[in-house]
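A.B. asks: give me a model of this one.
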Amino acid sequence: MTRSKRHSPAILPPVRTLPPSLTHQRIGLFGGSFNPPHSGHLHVAETALKRLRLDWIYWLPARGNPLKSKPAAFYERVHQVRELIGHNPQMFVSDFEHWANVRYTIDVLKQFTRHSPNAKFVWLMGADSLQNFHDWRAWEEIAQTIPICVVSRPEAGPRALRSPFARKYAGQRVRERQAARLPGLDAPAWVYLKAPYDRTSSTQLRRDAQKR
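C.D. replies: Below you'll find the predicted structure:
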């Protein structure tokens, strides 16, 4: 099978797009461009999975990101995320943004929480994303919709913890040793998890690819 055929949306196996409507499970939602996905993304997901005691993580590749350059084809990135997470039974990739024709995180969250109102959702992000979280559409509404877990990333910690989000919601920050309480808390609530750094970045991977 050739690489181009392997990335064709027509032959990708079916993707689960939403959790069961009646679930009460603890679910992390991990959105991003994943352009390309890499070990740093997996590090964020695995850290949150363990420290928050999550049942599942839904990886949500974005159709596009207004704050970044145009990413690779959507289903190419879906396929790459699948390869990255391998056979981890607690993680899978959802093509929800493509299927539902939505683009912004707040719209994704509204549909997930409406579909599964009893699920204990948490939004996952690396500290590098928290630095410009205040530039996201309706960022305060996102913060007030579900709890947020931020995982440390190289050289991002100090700036992330001085970001408008961190300052505005300083009183709602959960202590790291109590991180497992975060799923199920009323938003706004957030935690910052320190973890050994993985210095891989999508930007550097793209630069390296261009040099080849």
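
A.B. asks: alpha carbons only for contacts and neighbour counts from here, please
C.D. replies: Fine.

A.B. asks: dump the residue contacts of the residue nearest the centre of the chain.
C.D. replies: For the chain, the residue nearest the mean C-alpha position is Phe30 (1.9 Å; C-alpha atoms, centre = their mean). Listed by C-alpha atoms under 8 Å, 6 or more residues apart in numbering, the contact set of Phe30 reads 45, 57-60, 123-125.

A.B. asks: which of the residues you listed fall in helices?
C.D. replies: Ala45 (DSSP state H).

A.B. asks: make CSV out of the contacts of Phe30 and add neighbour count.
C.D. replies: Shown next, in CSV, are these (neighbours: other C-alpha atoms under 10 Å):
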residue, neighbour count
Ala45, 23
Ile57, 25
Tyr58, 24
Trp59, 26
Leu60, 24
Trp123, 24
Leu124, 26
Met125, 25
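
A.B. asks: and for comparison, fold this next one:
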Amino acid sequence: MPPISTRAAVSMPMASPGMRVGLFGGSFNPAHAAHRAASLLALRRLQLDRIWWLVTPGNPLKDNWDLPSIEERVAFARRIAHHPLIDVTGVEATLGTSYSYETISTLVERLPRVRFVWIMGADNLAHFARWQRWRDIASLVPVAVVDRLGDSLCATSSRAAQALAPYRVPEQQASALADMAPPAWTFLHGLKSPISSTEIRAARRKLEPASAQPEFTIP
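C.D. replies: Alright, predicted model coming up:
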């Protein structure tokens, strides 16, 4: 994999006033085909102009002991994304933010005329109430939840989903979500991928000797 500089990895993508931009955050350890499929679904159904993959320096809710460098993860994620409307960035390292709320609030403050939408998988909605200031996230930007195999029922019955139920937008109106004042969220069906970064890492560990260093391979 060609090397990538830190500056190139953590730079802010371009966004013009009025653009609809989806924010898709995660450790991307590693990025995989389901991330791309979810992004393409969101681009189409939400009628977005672009999606930013926000590659985090480290997930506060996960064990980061074996996390590859942000340069490695951004470079690999760009290979997987391979789409003109998907920007992969580690800009959180530049912004100095650790939590999703901090990142979103900073971006909204710096780019007030960009219409951001937060995108997450149904597995994240199931645990959304554990996130720092999750209610404030829902009050900052509209949210789109992308279906995942086996997570739909758990997600839609979760504490956060129940608390935000009055603000759920019918899926048929998803194309207007970016123009809606938050709180507003919708659930996008149609993607049922079983792929997860956790399973990829687990499978890799079974195949590697104990002394092997983490490497990225296309799933």
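
A.B. asks: TM-score them against each other, please.
C.D. replies: After superposition, the two chains reach a TM-score (TM-score structural alignment, normalised by the length of the first structure) of 0.91; 205 aligned residues with a C-alpha RMSD of 1.6 Å.

A.B. asks: show me what the residue nearest to the centre of the first structure aligns to in the second structure.
C.D. replies: Phe30 of the first structure maps onto Phe24 in the second structure when the alignment is built from TM-score structural alignment.

A.B. asks: now name the helix or strand holding its match.
C.D. replies: strand 20-26 (DSSP states H and E).

A.B. asks: mean deviation (superposed) between that strand and the first structure, please.
C.D. replies: In the superposition against the first structure, strand 20-26 of the second structure averages 0.5 Å from its aligned positions (mean C-alpha distance after the TM-score superposition for the first structure).

A.B. asks: quick one, what contacts Thr198 of the second structure?
C.D. replies: Applying C-alpha under 8 Å, 6+ apart, the residues near Thr198 of the second structure are Asn29.

A.B. asks: the first structure: which residue goes with that one?
C.D. replies: In the first structure, Thr198 of the second structure lands on Thr203 (TM-score structural alignment).

A.B. asks: so is that match in a helix, a strand, or just coil?
C.D. replies: Following DSSP: H, G, I helix; E, B strand; the rest coil, Thr203 of the first structure is assigned to helix.

A.B. asks: all helices of the second structure, in order?
C.D. replies: Under DSSP H, the second structure gives helices at 6-10, 33-46, 70-81, 91-95, 100-110, 122-126, 134-140, 152-156, 159-163, 197-207.

A.B. asks: just so I know, which of these lies nearest Ala176 of the second structure?
C.D. replies: helix 33-46 (6.9 Å; C-alpha to C-alpha).

A.B. asks: so how much does that closest one differ from the first structure once superposed?
C.D. replies: Helix 33-46 of the second structure sits 0.8 Å off on average (mean C-alpha distance after the TM-score superposition for the first structure).

A.B. asks: in the first structure, what stretch matches that helix?
C.D. replies: When helix 33-46 of the second structure is compared against the first structure (TM-score structural alignment), it corresponds to residues 39-52.

A.B. asks: now do the matching stretch: everything it contacts.
C.D. replies: 28, 30, 34, 54-57, 84-85, 124-126, 149, 151-152, 179-183, 195, 198-201.

A.B. asks: just the buried ones from these?
C.D. replies: Neighbour-count burial (16 or more other C-alpha atoms under 10 Å) applied to those gives 28, 30, 34, 54-57, 85, 124-126, 149, 151-152, 179-180, 182-183, 198, 200-201.

A.B. asks: of the residues you listed, which belong to strands?
C.D. replies: The strands, defined by DSSP state E, take in 28, 30, 56-57, 124-126, 149, 151 from those.
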